[in-house]
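1. here is my input, please return the structure:
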Amino acid sequence: MDAEEFEGIERVADGEFVRLELVRGEMRTTARADGDRSEAVAWLIRTFVRLRPEYSLYSGYGLKAEVDHRGRLRPDAVLAPAGSFAGHGEWADPAAVLMVVEVTSCEQARDRRTREEKPLVYAETAIPLCLVIDRDGRETVVHGRPENGVYTTVVRHPFGTRVRLPAPVDLTFDSDRLLSLGR
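-> Got it, this is the predicted structure:
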């Protein structure tokens, strides 16, 4: 399926019940946010506003993905300089994106995509950082330095420890709040 076909289908899909993504020409459903996922993203938004007010953490915004931008992904959150998406449509060019955030769901098949497949697509798209909040693993995973379609660094931080996000984000936060997330 090409991106234009996908966008036509996605426009008429009822986003209240299903969210769609396009990965490597295949349309997929994504999990809707549950309470813990929403709380994790809301907490990150508050954290980033406090620590880096020049950035905005956009929740649920669509990105063009893959090397040729044929893919369409909806990360749980997208970090970019404030105002980066003004004038853009529903699917933004990822050039301004500094980091994407993914929070694992309660479904194993989707969790595998969140932990393994989506970071590969984000690396291929040349997004500098991918932060995965792994609820089952009880850890944050920082993927960085994309080269040749893969992140060359992967650093794991157990919930409750300090998490360092390297350049271009350059900040450190305490992940104690994540300890209250359910699995």
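
2. drop to CA atoms for contacts and neighbour counts, all remaining ones
-> Noted.

3. return the set of buried residues in the lengthiest helix in the chain.
-> For the chain, the longest helix by residue count, based on DSSP state H, is helix 35-51. For helix 35-51, a neighbour-count test (16 or more other C-alpha atoms under 10 Å) marks 36-37, 39-41, 44-45, 48 as buried.

4. same deal with stretch 120-137?
-> 120-135.

5. which ones among these map onto helices?
-> Those of these mapping onto helices are 120-124, per DSSP H.

6. now the strands for the chain?
-> Here the chain has its strands, by DSSP state E, at 19-23, 26-30, 55-59, 62-65, 71-73, 77-81, 91-92, 99-103, 129-134, 139-147, 150-158, 162-165, 171-174.

7. can I get those in JSON lines including distance to Met1?
-> Shown next, in JSON lines, are the strands of the chain (distance: least, C-alpha to C-alpha, whole Å):
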{"stretch": "strand 19-23", "distance to Met1": "8"}
{"stretch": "strand 26-30", "distance to Met1": "6"}
{"stretch": "strand 55-59", "distance to Met1": "26"}
{"stretch": "strand 62-65", "distance to Met1": "14"}
{"stretch": "strand 71-73", "distance to Met1": "10"}
{"stretch": "strand 77-81", "distance to Met1": "25"}
{"stretch": "strand 91-92", "distance to Met1": "16"}
{"stretch": "strand 99-103", "distance to Met1": "24"}
{"stretch": "strand 129-134", "distance to Met1": "26"}
{"stretch": "strand 139-147", "distance to Met1": "26"}
{"stretch": "strand 150-158", "distance to Met1": "24"}
{"stretch": "strand 162-165", "distance to Met1": "35"}
{"stretch": "strand 171-174", "distance to Met1": "39"}
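
8. one more sequence to fold, the one below, so I can look at both together:
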Amino acid sequence: MVVEVRQPSAQLSVDEFEALAEFTAREIETVSLEFIGGRLGVRKARNGNHGAVAAWLACRCLEARPDLGLHPNLGLRVEEHGEGRALPDGVLAPKGSFAGQGAWAGPGTALMTVEITSHDPDTHHRDRVAKPRSYAGAGIPLYLLVDRDTRWTAVHSHPDPALGYRDVHMVRFGGTLTLPEPLGIDLDTEELKQYAD
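-> This is a model prediction of the structure:
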């Protein structure tokens, strides 16, 4: 594959990003690419504790709402006009919602996106700043951040395309976090203490 090097002032188009992401997924299995806020991001492979948090959340959500599925690492078109491309750690939506969609699905049926922090330098910007803004811009009702660095969980609600999420409720690992409507699920986060590292 030939990669054209552009001048620093030129921006990557969504089509160029999708071609690059497809190549990377096929040829370099230890990283994935995202395109958030016009910025190319690289996500490294996750560790076992990261996966354990995702499995814990899937079990809790599906026990409370068996009509839903937690779709891991699903590519989503995000931001107000769908110009972004994100790979959330999970997307909670009705079962079968994304069947037949391509590599980058529309967010229309997503009830909640989930991010689990990784111990890397871009975590703050990616998971705490850029992604909440992008998911709110796409109109996704809830964003759940499981922050292993700070040992807090945070549910963001009431998306506003211009402002991001208007409400954030945080609970330290060990407390009970309520995922508001459209979910109405209470999460006992005690188990997360063992996956913080």
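
9. returning to that earlier point: which one of the buried residues of helix 35-51 of the first structure sits closest to Gln108 of the first structure?
-> Nearest to Gln108 of the first structure among the buried residues of helix 35-51 of the first structure is Arg37, at 15.1 Å by C-alpha to C-alpha.

10. now the closest one, nearest residue through space, not along the chain?
-> Nearest residue to Arg37 of the first structure in three dimensions, chain neighbours excluded: Val103, at 6.2 Å (C-alpha to C-alpha, 6 or more residues apart in numbering).

11. how about Asn49 of the second structure?
-> Excluding its sequence neighbours, the residue lying closest to Asn49 of the second structure (C-alpha to C-alpha, 6+ apart) is Tyr195, at 5.1 Å.

12. tally of neighbours for the aligned residue in the first structure for the one you found?
-> Under the alignment (TM-score structural alignment), Tyr195 of the second structure maps onto Leu181 of the first structure. Neighbourhood size, Leu181 of the first structure [other C-alpha atoms under 10 Å]: 16.

13. OK, contacts around Leu181 of the first structure?
-> 36, 40, 135 (C-alpha atoms under 8 Å, 6 or more residues apart in numbering).

14. okay if I get the residues you listed as TSV plus distance to Ser59 of the first structure?
-> Below are these laid out as TSV (distance: C-alpha to C-alpha, whole Å):
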residue	distance to Ser59 of the first structure
Asp36	14
Ala40	11
Arg135	18
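
15. which stretch of the second structure lines up against stretch 68-82 of the first structure?
-> Matched against the second structure by TM-score structural alignment, stretch 68-82 of the first structure falls on residues 81-95.

16. contacts for that stretch next, please.
-> For stretch 81-95 of the second structure, the surrounding residues in contact (C-alpha under 8 Å, 6+ apart) are 14, 33-38, 54, 67-78, 104, 109-116, 131, 134, 137-138.

17. out of the buried residues of stretch 120-137 of the first structure, which comes closest to Phe85 of the first structure?
-> Ile127 (15.4 Å).

18. tell me the contacts of that closest one?
-> The contact partners of Ile127 of the first structure, by C-alpha under 8 Å, 6+ apart, come to 94-95, 97-100, 146.

19. map it across to the second structure for me.
-> So Ile127 of the first structure corresponds to Ile140, using TM-score structural alignment.

20. contacting residues around the closest residue to Asn148 of the first structure other than its chain neighbours?
-> Nearest residue to Asn148 of the first structure, sequence neighbours excluded (C-alpha to C-alpha, 6+ apart): Glu124, at 6.9 Å. By C-alpha under 8 Å, 6+ apart, the contact list for Glu124 of the first structure reads 66-67, 146-150.

21. over in the second structure, see which of those residues survive.
-> Retained in the second structure (both residues aligned by TM-score structural alignment, their matches' C-alpha atoms under 8 Å) from the contacts of Glu124 of the first structure: 66-67, 146-150.

22. for PyMOL, what selects the buried ones among those residues?
-> Here is the PyMOL command that selects the buried residues among these (16+ other C-alpha under 10 Å):
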select buried, resi 66+146+149+150
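
23. any chance of the kept ones among the contacts of Glu124 of the first structure in TSV, plus distance to Phe159 of the first structure?
-> Shown next, in TSV, are those (distance: C-alpha to C-alpha, whole Å):
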residue	distance to Phe159 of the first structure
Glu66	30
Val67	33
Pro146	24
Glu147	28
Asn148	30
Gly149	28
Val150	25
